[in-house]
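1. Need a 3D model of the sequence below.
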Amino acid sequence: MPAELPTIVATSGGWRPGRRTNLEFGALIHHAIDLSGAEGRPSLCHVGTANGDQRTFNAHVSEAGKLAGVDVSHLNLFTMPPTNDLVDFVRSHDVVWVGGGSVANLLAVWRVHGLDEVLADAWRAGVVLGGVSAGSICWYVGGTTDSFGPELRVVTNGLGLLPYGNGVHYDSEATRRPAVHKAVASGELPLTHCTDDGAGLVYRGTELVEAVTEQPGAIAYVVSRDASGAVLEEKLDTRRL
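-> Now for the predicted structure:
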């Protein structure tokens, strides 16, 4: 069942350590599933391009899905896509959840296979798109990334479904906040939405409708530049899931 409006849940979270498994779905993933309006047993498409489609991690995600009562499929692009009809494959799920890793590599590989257009089509059709870290930045114009090395750089070739910049791991990595501020100040990034670890941002269409968190104290922010060129940072009211 498609979501009522095109929906994205962009986060710095979603996974949690399992009690008897390596991973469990955190509250942010469950929230994405709830927003999909799924009836019966939900289905989630996990996309692990950013970490090279590691089969071990895929197995942990499948195990987490089984524990949560969610049917999980994996859209692996290494060494080849799972089907010739990626549109039907992606659209057959309630949620697409994209994992973390290298957003620069993710974007390049997606475009080789036309997955960028497939995901945009699924978003318009009501499949909820979501993800963590690289799986957050990808939906925006761009954001700060360590895809190229330890020193953060800015990517500006995101899918652009959301017309903002994106900053992830805002509280847990010391260089993230200053890198976002510098990019917004220079105009390299537009108005930018950021998340602490454990926080997420919910969009209906391109409108930010809510900031949520699965971790106490984790919040979200908007970073902007005023007419004088000064950078402004606004904390958002962030609801605990």
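
2. CA atoms for contacts and neighbours, from now on please.
-> Noted.

3. if I pick residue 82, what's in contact with it?
-> If you count contacts by C-alpha atoms under 8 Å, 6 or more residues apart in numbering, residue 82 has them with 75, 76.

4. Would you agree it falls within a strand?
-> No. The assignment for residue 82, made by DSSP: H, G, I helix; E, B strand; the rest coil, is coil rather than a strand.

5. By residue count, which helix of this structure is the longest?
-> Using DSSP state H to define each element, the chain has its longest helix at helix 55-68.

6. Does that one pack against any helices or strands, and if so which?
-> Helices and strands touching helix 55-68, as assessed by 3 or more C-alpha pairs under 8 Å, 6 or more residues apart in numbering; DSSP states H and E, comprise strand 23-25, strand 71-74.

7. Excluding chain neighbours, what is closest to residue 69?
-> Leaving aside its chain neighbours, residue 69 sits nearest to residue 41 (6.7 Å; criterion: C-alpha to C-alpha, 6 or more residues apart in numbering).

8. Second chain to compare with the first, below:
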Amino acid sequence: MNRQIIAISGGGFSTEENAYIDQYLLKIPRKQDRLKITFIATASNDAQGYIGKFYEAFKEEEPSHLTIQDFALDHVQEMVNASDIIYVGGGNTQYMLTVWRETGFDNVLKQAYEQGVILAGISAGALCWFERCYSESHDDGFEEFQGLGILQGTFCPHYNDKKRQVAFDQWTSKQDNMFTYALNDNESLHFINEQVVAKIRSYTND
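-> Here you go, the predicted structure:
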């Protein structure tokens, strides 16, 4: 059974209708039935508008979501394992990882991944899978912190943002022998068994 992750830099359902990367994601399980896709909006502190966009985008499937309060449910592992896809939204990466670790949801996701549940995420939801993160800090700068470590190295979403690009390049120049991925918006990476197999670039009509 393959283990798969889709790391999305920017785009997806939150900014586009019928986003190509979301259609790509839905084709991976190759099932005839509707897909069970679960949204995790921890990084936006369970923003209701964001969750609503998710339900609208995936209304043809079997969408659901888990809030921070749901992480304490006794059967949360079974709920996550029953999903075909876990889709993690964007927002504050460090806050999200802190919540996951405090509640044990980080281990829930890791176990589901080992069982073949596809992990996908945009921005913070893409960065979190890597060993090391370098992202916004509370003082409007950037700082390093630990990711979940499922994928080697580090990842920079929104690399087309000049401030982020400069900060990330300065940080990575001081790191030794680290896998580094940097993507502009509307670019994504597909990992199978922790190895990158495809870079997907989509285009909008903007």
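
9. Got a TM-score for the two of them?
-> With the length set by TM-score structural alignment, normalised by the length of structure 2, the two chains reach a TM-score of 0.91; 203 aligned residues with a C-alpha RMSD of 1.9 Å.

10. about what we covered before: and the longest helix of structure 1, which residues are buried?
-> 58, 60, 61, 62, 63, 64, 65, 67 (16 or more other C-alpha atoms under 10 Å).

11. could you redo those as CSV and give each row distance to residue 106 of structure 1?
-> Supplementary listing: the buried residues of helix 55-68 of structure 1 in CSV, determined by distance: C-alpha to C-alpha, whole Å:
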residue, distance to residue 106 of structure 1
58, 16
60, 20
61, 19
62, 21
63, 24
64, 23
65, 23
67, 28
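
12. ok, back up a step: kindly state which of the helices and strands packed on helix 55-68 of structure 1 is positioned closest to residue 47 of structure 1.
-> Smallest distance to residue 47 of structure 1 across the helices and strands packed on helix 55-68 of structure 1 (C-alpha to C-alpha): 6.0 Å, for strand 71-74.

13. quick check: the next helix-or-strand element following that closest one aligns to which part of structure 2?
-> Sequence-wise, the next helix or strand downstream of strand 71-74 of structure 1 (DSSP states H and E) is helix 86-91. The alignment of helix 86-91 of structure 1 onto structure 2 (TM-score structural alignment) covers residues 76-81.

14. Please enumerate residues in contact with the matching stretch?
-> With C-alpha under 8 Å, 6+ apart, stretch 76-81 of structure 2 has contacts from 38, 70, 86, 108, 109, 112, 115, 117.

15. tell me the SS of the first one?
-> This means residue 38 of structure 2. Classified using three-state DSSP, residue 38 of structure 2 is strand.

16. Next, find the distance separating the aligned residue in structure 1 for it from residue 23 of structure 1.
-> Under the alignment (TM-score structural alignment), residue 38 of structure 2 pairs with residue 45 of structure 1. The spacing between residue 45 of structure 1 and residue 23 of structure 1, counted by C-alpha to C-alpha, to the nearest Å, is 16 Å.

17. Now which residue in structure 1 aligns to residue 29 of structure 2?
-> Using TM-score structural alignment, the partner of residue 29 of structure 2 in structure 1 is residue 36.

18. Tell me how many other residues surround that match.
-> By other C-alpha atoms under 10 Å, the residues close to residue 36 of structure 1 number 26.

19. ok, now how distant is it from residue 95 of structure 1?
-> Applying C-alpha to C-alpha to residue 36 of structure 1 and residue 95 of structure 1 gives a distance of 7 Å.

20. Find the residues that touch each one of those two.
-> In contact with both residue 36 of structure 1 and residue 95: 127, 128, using C-alpha under 8 Å, 6+ apart.

21. where's residue 201 of structure 1, which helix or strand?
-> Assigned by DSSP H and E, residue 201 of structure 1 falls in strand 199-204.

22. Quick check: that strand compared with structure 2, mean distance?
-> Its aligned residues in structure 2 lie a mean 0.4 Å from strand 199-204 of structure 1 after superposition (mean C-alpha distance after the TM-score superposition for structure 1).

23. what range in structure 2 matches that strand?
-> On structure 2, the counterpart of strand 199-204 of structure 1 by TM-score structural alignment is residues 187-192.

24. got the buried residues for that stretch?
-> Buried, per 16+ other C-alpha under 10 Å, within stretch 187-192 of structure 2: 187, 188, 189, 190, 191.
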